[in-house]
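Asks: quick check, what structure comes out for this input:
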Amino acid sequence: MHDLRAIRENPQAFDAALALRGLDPVSSQILDLDERRRAVTTRMQEAQGRRNEASKEIGLAMRNGEVESAEILKAEVAEIKESLPRLEEEERELGTQLDAMLAGLPNIPADGVPEGEDEEANQEVSRWGTPREFAFEANEHADLGPALGMDFETGATMSGARFTFLRGQMARLERAIGQFMLDFQTGERGYTECAPPLLVRDEAVFGTGQLPKFADDLFQTTDGRWLIPTAEVSLTNSVREQILGDLAQPIRLTAHTPCFRSEAGAAGRDTRGYIRQHQFLKVELVCICRPDDWMAEHEHMVESAEAVLQQLGLPYRKMLLCAGDMGATAKKTFDLEVWLPGQGAYREISSISWCGDYQARRMNARYRPEGEKKTAFVHTLNGSGLAVGRTLVAVLENYQQEDGSVTVPDVLRPYMGGLDKLVPAS
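Replies: Below you'll find the model as predicted:
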């Protein structure tokens, strides 16, 4: 949601910022609705004021025996009472239209975000690690995985496309990856572990920006609840409709949860393998902080995700996304892309975004600065620390051996009961 006052003060800047996302100017439509709504509000307030004033005049006229004047005033009050519901309804309708227009618009890109329409305009910031040189032709995980327990056929037979059934050592490796990430983020990076709901109401997915525009990317239950597309929804909404304290210490939250996405916007992409599933596991990172602390927290969150890749020994690169490739709620986003030797390409494994007060306005989440009476909107950040399934893919491809086995990275072996290798079924 956007600050209406800021749009009133500088509509040209608002339109220019939205143009970076490829949108046409909308400030004139917003301000027209705003003006009409405020005019109706003024008329309503004037009518209410006149009704109260006339009611007093009726009493005075009756006390002075001015019956005819009192009757005229009574007729005026009755007319005002009849008109007020119409004005209230008009104000409500205009407010609904205005809110819907504001709610449907993406966030404003931050200064320094590159211009561009898609991933081609993203900027590489840095790289870590050297891709391994193989003495044999590296396989993609979709070819390597089935002999190790990654059962695509059973998943598809049971649930359809983009579902996978993991067995034995493969299932244990995925669990180990998630547990390692969660222990690392809570033990080393200062995040508090949470076990949030996986089903949420409309207002929760509206608060983090999935509704109304991205409903097709979600799954909904028969009672109207939504399956979370990421724990960002539950974690961020844990402060909705609240006034927090001074927030001298940012609130850092993490959760290891199943996530559910219909992938309506990704039809035809990554249909083979384990990269893009309808159901997947992710360790999510969320931060709630003061506006002045967003930059330090964004850096901390990016470093937290990078550290997991470094601990696993997985080469990656950090990308600054252009305005046209960022998610709708983000003001600034860094993507981490892990090297997949089977594909010979870097692929996204984490997206870490600063959302400013965009989500906070939708959730009405505020804090009270120390020594001040007025409250202010918090800032929110979110990112993957990391996507567990994609990390599993990266481990399989980077640690594969010529005989089809996969070496287990050192940091994961304590979670694997000491198992140091995944071995193909004979």
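Asks: contacts, neighbours, all on C-alpha from now
Replies: Fine.
Asks: so for the protein, the centremost residue is which one?
Replies: Geometric centre of the chain, nearest residue: Thr208, 5.0 Å, by Cα atoms, centre = their mean.
Asks: tell me how far it lies from Pro197.
Replies: Separation of Thr208 from Pro197 (Cα to Cα, to the nearest Å): 15 Å.
Asks: related to what we said a few turns ago, quick one: the residue nearest to the centre of the chain from Arg317, how far?
Replies: Thr208 is 27 Å from Arg317, by Cα to Cα.
Asks: cool, Asn107 as well?
Replies: Distance from Asn107 to Arg317, by Cα to Cα: 25 Å.
Asks: more crowded one of the two?
Replies: Using other Cα atoms under 10 Å as the criterion, Asn107 and Arg317 rank with Asn107 on top: 26 against 19.
Asks: how about the contacts made by that one?
Replies: 1-2, 328-331, 355, 358 (Cα atoms under 8 Å, 6 or more residues apart in numbering).
Asks: burial of the residue lying closest to it once chain neighbours are set aside, as a residue count?
Replies: Excluding the flanking residues, the one nearest Asn107 by Cα to Cα, 6 or more residues apart in numbering is Thr329, at 5.2 Å. Neighbours of Thr329 under the rule other Cα under 10 Å: 22.
Asks: same deal with Lys421?
Replies: By the measure other Cα under 10 Å, the count of residues near Lys421 is 17.
Asks: would you do the same for the sequence below? I want to compare the two.
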Amino acid sequence: MLQISYIRDNKDLVIKGLKKRNFKELDLVDRAIALDENRRQTQTQLDNTLSESNRLSKEIGALMKEGKRQEAEAAKAQTADLKEQIKQYTAALDQTVQELNEILYRIPNIPNEIVPEGTSAEDNLNVFQAGEIPQLFEGALPHWELAKKYDIIDFELGVKLTGAGFPVYKGKGAKLQRALITYFLDKNTQAGYQEFQVPHMVNQDSGYGTGQLPDKEGQMYHVQLDNLYLIPTAEVPVTNIFRDVILSESELPICCTGYTPCFRREAGSYGAHVRGLNRLHQFDKVEIVRIEHPSRSYQALDQMVEHVKGIMNELKLPYRILRLCGGDMGFTSALTYDFEVYSTAQEKWLEISSVSNFETFQANRLKLRFRNSEGKTQLAHTLNGSSLALPRVLAGILENYQTPEGIVIPEVLRKYTGFDIID
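Replies: Model (predicted):
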């Protein structure tokens, strides 16, 4: 979340940034500033009262030694009154801090200055495009028909076992899925990212730490009995490894990668755009996360973008990179680049990765700091990216690599699959 000191000192800049996001609850800024002023006044009153109480306590001891019992008893009575005031000020302070945090949790991050204006995906800026869109043969099929034809993904069986949006991968489809996961992890670890295996459920503190709560609460599967949430991405548990941690400056950057299934309710999603692998409730994804020094975080973001580009180039899939506009950015992000693969059979672009810099927004929630060369602590910057989300990458491979004889496996994956074609 944004630091209240930043909001207080840069109110006009914050308002401008929130307007770029088309954020409607701008009154939250004034409410936060007013609550912070109240908090500071109450804290001053509490500190002064505590100081006076401590002074009187010392004075009582001195008076008793001097035999001034009557004056000491009067001081004790005054101390009792002060203790009641301290209790009231403490309760008022706790209530104000709680109300302030509830408001701060509802204010999104401020977009970087290079984030384009806009209200929806149509306003995103295409900054890069690569790969030749293949000309498919007559009779080419979308991936959900290919999956059925070659019996590699069973969507109906998934409905039987769980429900819509939970596909079952079979035979060569399962092997191709496993090959992609291993390939992505190998590419990430070769680039210096340390691999982690993390839980697939997190507690409430973790959800608040990376910003999924309260913003995305309705989109997360909630195990109410234990108050645990199924993760929407490995970003949540991996980043929370560093919650309440003070790092040394020499430890930065910290680069992590991990594979997990991801669970998203996708409430309200329906229609043709959710067919097949286009939108699922459970899917596999390999994630990269970085903890960075603030002075180097945007250089790190560029490196992450180049890293994902390298993977897409090796897969030889047509793709493009979009710089998201203010109205299409995630709640926690300061700058996001989306990767999209071209679905030749569907004749549309499908998002396969988001690479984002959150600056201090997550770190402030996480209390993730580092000690600089002067010995002072400051908030780190956090970044994450999909490297990569599997369903739409798999859809792109099935559709773009289909031939009349079968689905050719990208060359870079063949050592992982053990076969060259699905026929």
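Asks: tm score of chain vs chain?
Replies: In this superposition the chains share a TM-score of 0.95, using TM-score structural alignment, normalised by the length of structure 2; 419 aligned residues with a Cα RMSD of 1.6 Å.
Asks: re the thing from before, show me what the residue nearest to the centre of structure 1 aligns to in structure 2.
Replies: The equivalent of Thr208 of structure 1 in structure 2 is Thr210 (alignment by TM-score structural alignment).
Asks: kindly report the same for His300 of structure 1.
Replies: Using TM-score structural alignment, His300 of structure 1 lines up with Gln303 in structure 2.
Asks: ok, and the closest non-adjacent residue to Leu419 of structure 1?
Replies: In space, Leu419 of structure 1 is closest to Arg413, 6.0 Å off (Cα to Cα, 6+ apart).
Asks: on the three-state scheme, the residue of structure 2 positioned farthest from its centre is what?
Replies: The centre of structure 2 is farthest from one residue, Gly67, which by Cα atoms, centre = their mean lies 65.4 Å away. Reducing the assignment at Gly67 of structure 2 to three states with DSSP: H, G, I helix; E, B strand; the rest coil gives coil.
Asks: any idea how far it is from Thr417 of structure 2?
Replies: Distance of Gly67 of structure 2 to Thr417 of structure 2, computed by Cα to Cα: 91 Å.
Asks: and what of Asn278 of structure 2?
Replies: Asn278 of structure 2 is 23 Å from Thr417 of structure 2, by Cα to Cα.
Asks: for stretch 367-387 of structure 2, list every residue counted as buried.
Replies: Neighbour-count burial for stretch 367-387 of structure 2, counted by 16 or more other Cα atoms under 10 Å, picks out 367-371, 377-387.
Asks: in a helix, that's where the residue nearest to Asn107 of structure 1 is, yeah?
Replies: No. Counting by three-state DSSP, Thr329 of structure 1 is located in no helix; its state is coil.
Asks: which position in structure 2 aligns with it?
Replies: Aligned against structure 2 by TM-score structural alignment, Thr329 of structure 1 finds its counterpart in Thr332.
Asks: try Met181 of structure 1
Replies: Using TM-score structural alignment, Met181 of structure 1 pairs with Phe184 in structure 2.
Asks: picking that back up, residue contacts, the residue nearest to the centre of structure 1?
Replies: 232-233, 236-237, 329, 359, 362-363 are the contacts of Thr208 of structure 1 under Cα under 8 Å, 6+ apart.
Asks: do the same with Ala204 of structure 1
Replies: Each residue near Ala204 of structure 1 by Cα under 8 Å, 6+ apart is listed here: 233-234, 237, 363.
Asks: residue in structure 1 paired with Gln197 of structure 2?
Replies: Using TM-score structural alignment, Gln197 of structure 2 lines up with Ala195 in structure 1.
Asks: that match is in what secondary structure piece?
Replies: Secondary structure assignment for Ala195 of structure 1, by DSSP states H and E: no helix or strand.
Asks: what's around it, how many residues?
Replies: 12.
Asks: would you confirm that it contacts Leu253?
Replies: No. With contact defined as Cα atoms under 8 Å, Ala195 of structure 1 does not count as touching Leu253 (10.2 Å).
Asks: trace Arg37 of structure 1 over to structure 2, please.
Replies: By TM-score structural alignment, Arg37 of structure 1 lines up with Arg39 in structure 2.
Asks: kindly report the same for Glu91 of structure 1.
Replies: With the correspondence set by TM-score structural alignment, Glu91 of structure 1 lines up against Leu93 in structure 2.
Asks: now Arg127 of structure 1
Replies: Aligned counterpart of Arg127 of structure 1 in structure 2: Gln129 (TM-score structural alignment).
Asks: how much space separates that match from Leu394 of structure 2?
Replies: As judged by Cα to Cα, Gln129 of structure 2 and Leu394 of structure 2 stand 19 Å apart.
Asks: and Asp81 of structure 2, which of the three is it?
Replies: Taking three-state DSSP, the label given to Asp81 of structure 2 is helix.
Asks: for it, give its distance to Arg69 of structure 2.
Replies: Taken as Cα to Cα, the span from Asp81 of structure 2 to Arg69 of structure 2 is 19 Å.
Asks: among the contacts of Ala204 of structure 1, which lie within strands?
Replies: Using DSSP state E, no member of the contacts of Ala204 of structure 1 sits in strands.
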